[in-house]
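# Have a look; sequence and predicted model below, questions after that.
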Amino acid sequence: MVDHIINNTMRVKKMNQELVRETLKDMRQGTKSMVAEATGLSIATCRNILHELLSTGELIQLELEESNGGRPAQIYRYNVDFANIACIIIRAGVTLHSLTYSVVNLSGESLEEGSQQLEQMNEEKIYDLVDRLILKYPRIQAIGIGVPGAVHQGVINTCDIPNLINVNLVAPIQEKLEVEVILDNDMNLTVYGLYQRQGYNERNSLVVTTFIEGSLPGAGIMIDGHIHRGNSRFAGEIAFLPLEMSHDEQFRKLHNRDTFHPLAARGVSSLIAVMNPETIALTGDLLKPGDVELIRNECLKYIPELHMPRLILLENPDDDYMCGLIKMTLESLSYSLQLVEKRR
């Protein structure tokens, strides 16, 4: 009973800390009274939290507020450089694979971006990049990794890069570097980034479907403001629909302009029938100008006009992908951001 009360008290404290933290991020700077008014917490609670965050360096104490006759109030600013995150996107190519990375501060501002192409991709290449970034930016507290495949419990179980199948990227990094690690599917991250960037209503349902040269199709799904991953994080793997053909045959037909549109429309129609989303964004280098309308017409062979969602062409999916990865990695620090500790 005592342990239960202590756990509840600690949980409430962490939630209040996060509320104050996010409020100051949004406000940029503010006084104790301003934070209390914005959060709905008491002055005493805000004072204690502000002092705790100030002692760790997570807040910066600015000059006193100009006095209006009374005692001037202390102004606080959130220290967006208190910690950093690193985000890495793993891409499968026809002849070359690539690693694209971005190191950002707690407000999402970029400190460094880069990419490298590789003839062979394996986990060691990824670990080497992580080590290099951690060495250069010792304040990194979380690593986000996006992969072209399905992930379950930190293990990549299907992937467009065979060398990464059945690889656990999460545990080795966490154990060695003691940082948070986020590993997720590329389409989940892309749809989440699009959702964030476009400011969709929480009740909206959104799907991003991709048709990339050299790969089988996939989809990312948002339902009521949340990514739908499924029981084993397999949701959106539309290449596994019962299309009465092997993956090799499906691959050939998607890469043939004569058979691309009917086959793509079958995947899109399945998503419409199951999800009934408001919008489906199509992307990938297999799509050409005018393909969206052709796919829509094919979908109408299966789906009544009344239930057809808005189909759009997503022209810059890389921006949404990285945005989604950054947002999700920053969110992984919620309730757990502590004083940056020495790793060596």
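That came through fine. Computed from a predicted model, the values in this text were never measured in an experiment.

# From here on, just use CA atoms for contacts and neighbour counts.
OK.

# any idea how far the residue of the chain positioned farthest from its centre is from Val35?
Relative to the average C-alpha location in the chain, and by Cα atoms, centre = their mean, no residue lies farther out than Gly69, which sits at 47.7 Å. Relative to Val35, Gly69 is positioned 21 Å away (Cα to Cα, to the nearest Å).

# The nearest residue to Asn204 once chain neighbours are set aside: neighbour count?
Spatial nearest neighbour of Asn204, excluding adjacent residues (Cα to Cα, 6 or more residues apart in numbering): Asp224 at 5.5 Å. For Asp224, the neighbour count with other Cα atoms under 10 Å is 13.

# wouldn't Asp224 be in contact with Ser205 here?
Yes. Applying Cα atoms under 8 Å as the test, Asp224 and Ser205 come out as touching, 5.9 Å apart.

# For Ser47, list the residues it contacts.
That one is not Ser; residue 47 is Arg. By Cα atoms under 8 Å, 6 or more residues apart in numbering, Arg47 lies in contact with Lys32.

# ok, and here's another one to check against it:
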Amino acid sequence: MNISNTRNLRKINQEKIINALINRDACTKNELSILTGLSLGSVNNIVGDLLKSDQVIESGYAKSTGGRPSKHYELNSNYSKNLCLSIFKNSNRIHLVYRVYNLKDEILMENRIAKPKISIEDIYEILDSVLEKVENIKVIGVSIPGIIKDENVISTGIDDFNEINIIQLLKEKYEQKIIFGNDVNTAAIGFYLDQENYEDICLLFQPANHCAGVGIIVNGRMLKGMNNLAGEVQYLPIDLTDNMEILLNSKEGHEELITRYTQSIIAMLNPQVIGICSTIVDDYSNIKENLNNIFNKEELPELIKIHDLIEYIMWGINLLCKDSLKSNLTITKKTII
């Protein structure tokens, strides 16, 4: 085995130890060996390295069973932190929501700002302020509307943001790792994490006055398509009763749009569950009745009303931040990219 492969294997094994500690308050080395499948010798060496780098700390002793009690080790959850920012547009306002998470997903700081218009300076101001106050932020994750292609964000629907390369600007300005995600896709990740019994899910977001977007996860994997166009329902050849702009001006119009989009999702993907977020339609009974007239009852997925899309967005972008630091990604209920 060459040096590069040895280093990579060591990093992977370190991640196994860290992941085991993320899910438990504290472990002995024997327990870590059982949880990770690593030999006790490997665990001893890796824990020693993690103690030196301050990623792991000692936390007392396990209960004695007659012999010398074993030491407990736990994750230093503040060794690495993620700064997550959601740029979210609905109606005529842009919502800037930011949080700092530690390795155990604890929220250390958060705030929400709503403005009719934003500029790149608003983004700088938020990031600079948080970075000045909080140490050990390793990753900055940004969720934004639009299509992300070749590190460019297009069709954001936000004034002036289609004219700049926001990803490049942030990477040039900040030393932290920069992660970007489409807002509906990151929300779909958060929604997926909340659905313990489903592996095939879709999330439909119908804004008040813009075209809808869909996030798709099939068999636990995010479906983005060749050019990240998967879920851009604006391109569907749907037969509507009126012009899109007119339909967006009424509750009945929103119900028609959601029904048509949901019908297309069921016909093409047939997911187990569809989460629907709409600020205009409060009751989905008409939509369900319309779908019952099209599909057999057993063909219909569960429809779940989503009240707070931003919460799911924050969960999703935080997960992408955590996964960006891993060298050997495995798609699980906690890992979707």
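Happy to help now that I have it. Please read all numbers here as calculations on a predicted model, not as lab measurements.

# TM-score for the pair, please.
TM-score for the superposed pair, counting by TM-score structural alignment, normalised by the length of the second structure: 0.89. Supporting figures: 327 aligned residues with a Cα RMSD of 2.2 Å.

# what helix or strand is the residue farthest from the centre of the first structure on?
According to DSSP states H and E, Gly69 of the first structure maps onto no helix or strand at all.

# go on, Gly193 of the first structure?
Here Gly193 of the first structure is covered by helix 186-198, with elements defined by DSSP H and E.

# Show where that helix falls in the second structure, residue numbers please.
Counting by TM-score structural alignment, helix 186-198 of the first structure falls onto residues 183-195 of the second structure.

# Would you mind finding the match for Leu51 of the second structure in the first structure?
Residue correspondence to the first structure (TM-score structural alignment): Leu51 of the second structure is matched to Leu54.

# Go ahead and confirm its match touches Ile60.
Yes. Here Leu54 of the first structure reaches Ile60: they are 6.5 Å apart, a contact under Cα under 8 Å.

# By how much does the top helix by length along the second structure deviate from the first structure on average?
The longest helix of the second structure (DSSP state H) is helix 3-22. Superposed on the first structure, helix 3-22 of the second structure shows a mean distance of 1.4 Å to its aligned residues (mean Cα distance after the TM-score superposition for the first structure).

# buried sites along stretch 80-95 of the first structure?
For stretch 80-95 of the first structure, a neighbour-count test (16 or more other Cα atoms under 10 Å) marks 80, 82-93 as buried.

# related to what we said a few turns ago, who are the packing partners of the helix or strand following the helix holding Gly193 of the first structure?
Later in the chain than helix 186-198 of the first structure, the nearest helix or strand by DSSP H and E is strand 206-210. Secondary-structure packing of strand 206-210 of the first structure (3 or more Cα pairs under 8 Å, 6 or more residues apart in numbering; DSSP states H and E): helix 186-198, strand 218-223, strand 279-283.

# how far apart are strand 206-210 of the first structure and its match in the second structure?
Averaged out, strand 206-210 of the first structure is 0.9 Å away (mean Cα distance after the TM-score superposition for the first structure).

# Helix 186-198 and that strand, what's the angle between them?
Per axes from the mean of the first three to the mean of the last three Cα atoms, to 10 degrees, the angle that strand 206-210 of the first structure makes with helix 186-198 is 130 degrees.

# The buried residues of stretch 80-95 of the first structure into CSV, with extra columns for distance to Phe234 of the first structure?
As requested, those are exported to CSV (distance: Cα to Cα, whole Å):
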residue, distance to Phe234 of the first structure
Val80, 35
Phe82, 36
Ala83, 32
Asn84, 30
Ile85, 27
Ala86, 25
Cys87, 22
Ile88, 21
Ile89, 19
Ile90, 18
Arg91, 19
Ala92, 19
Gly93, 22
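
# can you map out the strands along the second structure?
Using DSSP state E, the strands found in the second structure span residues 56-61, 71-75, 81-90, 93-101, 107-115, 137-144, 147-149, 152-154, 177-182, 201-206, 213-218, 221-222, 273-278, 302-305.

# start and end residues in the first structure for the fifth one, please.
Against the first structure, the aligned range for strand 107-115 of the second structure is residues 110-118 (TM-score structural alignment).

# gap between the matching stretch and the chain center?
17 Å (Cα atoms, centre = their mean, to the nearest Å).

# So the counterpart of Leu309 of the second structure in the first structure versus Ile326 of the first structure, what's the distance?
Mapped onto the first structure by TM-score structural alignment, Leu309 of the second structure lines up with Pro317. Separation of Pro317 of the first structure from Ile326 of the first structure (Cα to Cα): 14 Å.

# Look at those two and report which has more neighbours.
Using other Cα under 10 Å as the criterion, Pro317 of the first structure and Ile326 rank with Ile326 on top: 29 against 21.

# Excluding sequence neighbours, find me the nearest residue to whichever residue in the second structure pairs up with that one.
Matched by TM-score structural alignment, Ile326 of the first structure corresponds to Asn318 in the second structure. In space, and not counting its chain neighbours, Asn318 of the second structure is closest to Cys84: 6.2 Å by Cα to Cα, 6+ apart.
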